[in-house]
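Asker: need a structure here:
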Amino acid sequence: MAKSIVCLQSLTNEQEEAIRKAAPGFTYVHSDAKQPDLDALAEAEIVIGWAKGISDCLLREGTPLRWVQAWSAGVEKLPLDRLEQRGIVLTNASGVHAEPISQVIFGFMLMFVRNLHTAIRNQDRHIWNSDGTETELTGKTAVIVGTGEIGGETAQIAKAFGMRTVGVRRIDDPLPGFDAMYTTSRLKEAVTRGDFVINTLPLTDETRYLFDASVFSAFKEGSYYINIGRGGTTDTEALIEALENGPLRGAGLDVFETEPLPEDHPLWDMKQVIITPHVAGLTDHYSDRLVDIFTENMKSYLVSGAPLSNVVDYRRQY
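Answerer: Model prediction:
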């Protein structure tokens, strides 16, 4: 029986041809994620993407599935325990998002320091006004919690703006682009240094509600919080309290505990908050970059039976 790759995402003809060329000996099959072809999935050795209702078909004993390429960097919505039990290799889309998300981060920061969020609201009401609090990024400190592809790209750009950079991750070994590094266990100490605290974390058992009331209380007075990681890493009620009663001056939020954000949620009406609907990672280059990751990994898969990059560690959940 021919080996097959089933893709649950819509790709261009050129992208599909790139996959076919990288995978000699494999049949390429496209399946609609909204109405997945379960018969095709049951015969797949490699699956690109994921869809509701396919777990039992894919993960029952005896299927040829060996590798799943997730379409996102975060994999918390996939059945990680079952994938691990079956010995399936899972790779994610880490690296695809670095450019667009870092640009959103700087969009938030520039809006805050130049009061552009206020100017837009004033424009809607035809008001010519400035409160005189405009400043700049030069000399400010960005505390970047999560120093992977997105965090690293953000740090490099921050240096070009003349900012100081502080990283927070599981180990405190130095990394290029960062002036200082803290372990996650020292998060409360790290955030005291930040004019901006930027959360790029995935959602795992360790990061869920990591930003709680005790952490927000340690923030520098007048600082800003930016979350483009996962909403579940943040205690929303504690965030609102920090925005209303200090120390936060504002927040740029792309992700939320509940999505879509309910229409009656208090965050909508907070003038010091900028909200985007979980689109920081979206870009017209997304599929091209994901296909590049997959085809590069296909080279090692054909030689050794396993991809080498973007492999998810099931213990860490990323």
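
Asker: when you work out contacts or count neighbours from here on, use the C-alpha atoms and nothing else.
Answerer: Fine.

Asker: ok, how many other residues are close to T183?
Answerer: Neighbour count for T183, taken as other CA atoms under 10 Å: 16.

Asker: who's in contact with it?
Answerer: 168-172 (CA atoms under 8 Å, 6 or more residues apart in numbering).

Asker: tell me which element Q103 falls in.
Answerer: Using DSSP states H and E, Q103 falls within helix 98-113.

Asker: what is that helix packed up against?
Answerer: Secondary structure elements in contact with helix 98-113, counted by 3 or more CA pairs under 8 Å, 6 or more residues apart in numbering; DSSP states H and E, are helix 149-160.

Asker: helix or strand right after the helix holding Q103?
Answerer: Next along from helix 98-113, by DSSP H and E: helix 116-124.

Asker: tell me the helix or strand right after that following helix.
Answerer: Toward the C-terminus, helix 116-124 is succeeded by strand 141-145 as the next helix or strand (DSSP H and E).

Asker: quick check: angle from that next one to helix 149-160?
Answerer: 170 degrees (axes from the mean of the first three to the mean of the last three CA atoms, to 10 degrees).

Asker: give me the residues contacting strand 141-145.
Answerer: Under CA under 8 Å, 6+ apart, the answer for strand 141-145 is 151, 155, 158, 163-169, 190-191, 193-201.

Asker: skipping adjacent residues, who's closest to A190 in space?
Answerer: Y182 (6.5 Å; CA to CA, 6 or more residues apart in numbering).

Asker: would you do the same for the sequence below? I want to compare the two.
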Amino acid sequence: MRVLSMVPYSEEALLMLRSRFLKVEFLQPDEISGIENIDVLLGWDFKKGLDLIQEHNIKWVQSVSAGIDYFPLNEFKKRQIVLTKASGLNSERVANFVLMSCLSVSFSMNRLNHNKIQKKWEIPDDLEDSKDQDIIIFGTGHTGSIIANKLKNFYRKIDGVNTTGNNINGTFDNVFIIDDILKRENDTLDYSIVINCLPETSKTIYLFNKKLFNKFSDKISYINVGRGETTNTTDLLDLISNGKVNNAILDVFEQEPLSSNSLIWDCSSITVTPHIAGMLPHFRNKFFDFFANNLSDYLNNKSLRGIVNYNKEY
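Answerer: Below is the predicted model of the structure:
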């Protein structure tokens, strides 16, 4: 059994893996010359990934991230490659970021920061009591559920949206089917804050566009910690300029890093963070622990954590 890692091993991680898996050979890219078969690819190489899979008959790829939109999913499906994502490693961190963002909305921190730059002592006219606000979260999986539980003590109602309408463990006050939301015509969705933690799939690209935003009541706040291409930021900027959307906090973007020419930088109603919502100081150590547990299950023919469903694209 051989594992090729595109992620540099820390000395601590490599020692842990070798002591735990005595019959597994852990390799790095400069150590594979002359080696024919490699079982597992840890991480990904955009230029050489598919060649490595073909040349070394790799059967399982473990992603370093929860997002898997950058993988060639159709090729993986065709070759029957197992792909697992690093689900849940940073969900608590993302939830903390969302809680901070929601409370900053309730206290109008964006407006206050703008006033500070202008040296203006002025009480914002959009201060809210969080207990009077309702929130809807698009994406009710592991991260979405942790976000909901985190917000429950601060907000009046937390609803969710997914593809089935299932409310697993009763985490949400209500769960709606996303297709039903999209079909609504005259029934306004009355929420103060809309949170997007959706994956990127062929069905979610630009899901948050003018048509969807217009289904909500006026002056919503929008938070995106999902994937950048789920949001049409051109539409979002238009809706902010005409007052439909009050403000937005964006941690992910269609293209990263965000171009210095982007109009988003010039919009005072949008808070920009550089994809840090789930960033952990010691992420690599947590990731190798996660992988070690998955590798143990793989060797014992048990179900792996974070298996990607190619039909669902996540």
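
Asker: let me see the TM-score of these two.
Answerer: After superposition, the two chains reach a TM-score (TM-score structural alignment, normalised by the length of structure 2) of 0.91; 310 aligned residues with a CA RMSD of 2.1 Å.

Asker: among the contacts of T183 of structure 1, who's most crowded?
Answerer: Of all the contacts of T183 of structure 1, V168 has the most neighbours under the rule other CA under 10 Å, reaching 25 neighbours.

Asker: check contacts around it.
Answerer: Residues counted as contacts of V168 of structure 1 (CA under 8 Å, 6+ apart) are 143-147, 181-184, 187, 190.

Asker: which one in structure 2 is aligned with it?
Answerer: For V168 of structure 1, the aligned residue in structure 2 is V161 (criterion: TM-score structural alignment).

Asker: next one: A98 of structure 1
Answerer: Aligning on TM-score structural alignment places A98 of structure 1 opposite S91 in structure 2.

Asker: likewise E206 of structure 1?
Answerer: Under the alignment (TM-score structural alignment), E206 of structure 1 pairs with K203 of structure 2.

Asker: quick check: its match vs V308 of structure 2, distance?
Answerer: Distance check for K203 of structure 2 against V308 of structure 2: by CA to CA, to the nearest Å, it reads 16 Å.

Asker: hmm, T184 and R170 of structure 1 touching each other?
Answerer: Yes. Using CA atoms under 8 Å as the test, R170 of structure 1 is close enough to T184 to be in contact (5.4 Å).

Asker: burial measure for the aligned residue in structure 1 for F46 of structure 2, as a count.
Answerer: Superposed on structure 1 with TM-score structural alignment, F46 of structure 2 falls opposite K52. Burial of K52 of structure 1 is recorded as 11 neighbouring residues (other CA under 10 Å).

Asker: likewise P79 of structure 1?
Answerer: The burial count for P79 of structure 1: 11, using other CA under 10 Å.

Asker: can you tell me what it aligns to in structure 2?
Answerer: In structure 2, P79 of structure 1 lands on P72 (TM-score structural alignment).

Asker: and K23 of structure 2, that's in a helix?
Answerer: No. Assessed with DSSP: H, G, I helix; E, B strand; the rest coil, K23 of structure 2 is coil; it does not lie in a helix.

Asker: that one: what's it in contact with?
Answerer: Taking CA under 8 Å, 6+ apart as the test, what K23 of structure 2 contacts is M1.

Asker: who are the packing partners of the longest helix seen in structure 1?
Answerer: If you go by DSSP state H, structure 1 has its longest helix at helix 286-304. Packing partners of helix 286-304 of structure 1 (3+ CA pairs under 8 Å, 6+ apart): helix 13-22.

Asker: buried ones in the helix it packs on, by neighbour count?
Answerer: Buried residues in helix 13-22 of structure 1, defined by neighbour count with 16 or more other CA atoms under 10 Å: 15-16, 18-20, 22.

Asker: what of stretch 262-274 of structure 1?
Answerer: 267, 272-274.

Asker: just put those in JSON lines and tack on secondary structure and distance to P176 of structure 1.
Answerer: Formatted as JSON lines, the buried residues of stretch 262-274 of structure 1 follow (DSSP: H, G, I helix; E, B strand; the rest coil; distance: CA to CA, whole Å):
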{"residue": "L267", "secondary structure": "helix", "distance to P176 of structure 1": "35"}
{"residue": "Q272", "secondary structure": "coil", "distance to P176 of structure 1": "32"}
{"residue": "V273", "secondary structure": "strand", "distance to P176 of structure 1": "31"}
{"residue": "I274", "secondary structure": "strand", "distance to P176 of structure 1": "30"}
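
Asker: will you turn those into CSV that also has distance to L308 of structure 1?
Answerer: Listed next are the buried residues of stretch 262-274 of structure 1 as CSV, based on distance: CA to CA, whole Å:
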residue, distance to L308 of structure 1
L267, 41
Q272, 43
V273, 40
I274, 38
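
Asker: can you tell me the closest non-neighbouring residue to the alignment partner in structure 1 of N110 of structure 2?
Answerer: In structure 1, N110 of structure 2 lines up with H117, judged by TM-score structural alignment. Spatial nearest neighbour of H117 of structure 1, chain neighbours left out: M111 (5.6 Å); criterion: CA to CA, 6+ apart.

Asker: how close does that neighbour get to Q272 of structure 1?
Answerer: 11 Å.

Asker: one more: I46 of structure 1?
Answerer: Taking CA to CA, one finds I46 of structure 1 at 46 Å from Q272 of structure 1.

Asker: repeat for P307 of structure 1
Answerer: Per CA to CA, P307 of structure 1 is found 44 Å from Q272 of structure 1.

Asker: over to I48 of structure 1?
Answerer: Using CA to CA, we find I48 of structure 1 at a distance of 40 Å from Q272 of structure 1.
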